[in-house]
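Enquirer: What follows is a predicted structure for the sequence shown.
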Amino acid sequence: MNITLSEDALEWFKNEMQIEKGSHVRFFAKYGGSSAVQEGFSLGVSKDEPVEPAAETEMSGIHFFVEESDVWYFDGHDLHVAYDTKLEGPEYEYKKS
């Protein structure tokens, strides 16, 4: 699987989560909510160090990743993160690999 972020989304993470060069951001499955790929689960985000990353990307020295234990959530989809100007936050899109 692949992870891509828009420049606007990157800026949101830097500002809202106080992420800086050398930081790690984890995308993970969390119970509750819903998503386009898993009923009853939604996507969580946290500052975290990778243990067993299955997918990762780096932008401006910031590492974004998904752990092997959370790959099931994506169900064969890549994760595309953009910035939603109406919601003033990240927008997650799942595209089949």
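Expert: Cool, the structure landed.
Enquirer: C-alpha from now on. contacts and neighbour counts both.
Expert: Fine.
Enquirer: can you pull the buried residues of the one helix or strand Val25 maps to?
Expert: Element membership for Val25, per DSSP states H and E: strand 24-34. Residues His24, Val25, Arg26, Phe27, Phe28, Ala29 are the ones in strand 24-34 that count as buried (16 or more other C-alpha atoms under 10 Å).
Enquirer: just curious, which of the residues you listed is nearest to Glu68?
Expert: Lowest distance from Glu68 to these (C-alpha to C-alpha) belongs to Phe28, with 9.9 Å.
Enquirer: ok, now which ones touch the nearest residue in space to the closest one that is not next to it in sequence?
Expert: Excluding the flanking residues, the one nearest Phe28 by C-alpha to C-alpha, 6 or more residues apart in numbering is Gly44, at 5.0 Å. Going by C-alpha atoms under 8 Å, 6 or more residues apart in numbering, Gly44 touches Phe27, Phe28, Ala29, Lys30.
Enquirer: Second structure for comparison follows:
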Amino acid sequence: MALIVEQPAANWYKSQMELGQGDHVRIYVRLGGCGSVHPGLSLGVMQDEPREIGVQHTVDGIHYFIEKDNMWYLEEKDLRISFDAANEEIIMTVQ
């Protein structure tokens, strides 16, 4: 399992969340939304300090991570976070 944050997505998060060198961004499972893996659940994003990292990816000194207790959501697959410039939105794909 891997977490891949593409550079355009990292740039968008950095701008929108006012992130700086050394900051941490947690990707977590939340109730609701339209997730592609588990009906009724989706992924959320927030700036937070890690407790027990399951997987992480660092881009431009910013650490994106998923806690161990949320790794079940990926079902042994990878999570790719990209940015759709035409629609100005983040796309999270479990593959």
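Expert: Nice, thanks for sending it over. Quantities reported herein were computed from a predicted structural model and do not represent experimental measurements.
Enquirer: TM-score, when you put one on top of the other?
Expert: For these two chains in superposition, a TM-score of 0.94 is obtained (TM-score structural alignment, normalised by the length of the second structure); 95 aligned residues with a C-alpha RMSD of 0.9 Å.
Enquirer: Let me have the buried residues of strand 24-34 of the first structure in TSV, extended by distance to Asp8 of the first structure.
Expert: TSV is the format used below for the buried residues of strand 24-34 of the first structure (distance: C-alpha to C-alpha, whole Å):
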residue	distance to Asp8 of the first structure
His24	18
Val25	16
Arg26	18
Phe27	17
Phe28	21
Ala29	23
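Enquirer: Which of those residues lies at the shortest distance from Leu10 of the first structure?
Expert: Among the buried residues of strand 24-34 of the first structure, Val25 lies closest to Leu10 of the first structure (C-alpha to C-alpha), at 10.8 Å.
Enquirer: which residues touch that closest one?
Expert: Taking C-alpha under 8 Å, 6+ apart, we find Val25 of the first structure in contact with Val45, Ser46, Lys47, Asp48, Glu49, Ile62, His63, Phe64, Phe65.
Enquirer: try it again with 7 Å
Expert: Residues in contact with Val25 of the first structure, defined by C-alpha atoms under 7 Å, 6 or more residues apart in numbering, are Val45, Ser46, Lys47, Asp48, His63, Phe64, Phe65.
Enquirer: Now do the residue nearest the centre of the second structure against Glu67 of the second structure, distance only.
Expert: Residue closest to the mean C-alpha point of the second structure, counted by C-alpha atoms, centre = their mean, is Ile27 at 4.2 Å. To Glu67 of the second structure, Ile27 of the second structure is 8 Å away according to C-alpha to C-alpha, to the nearest Å.
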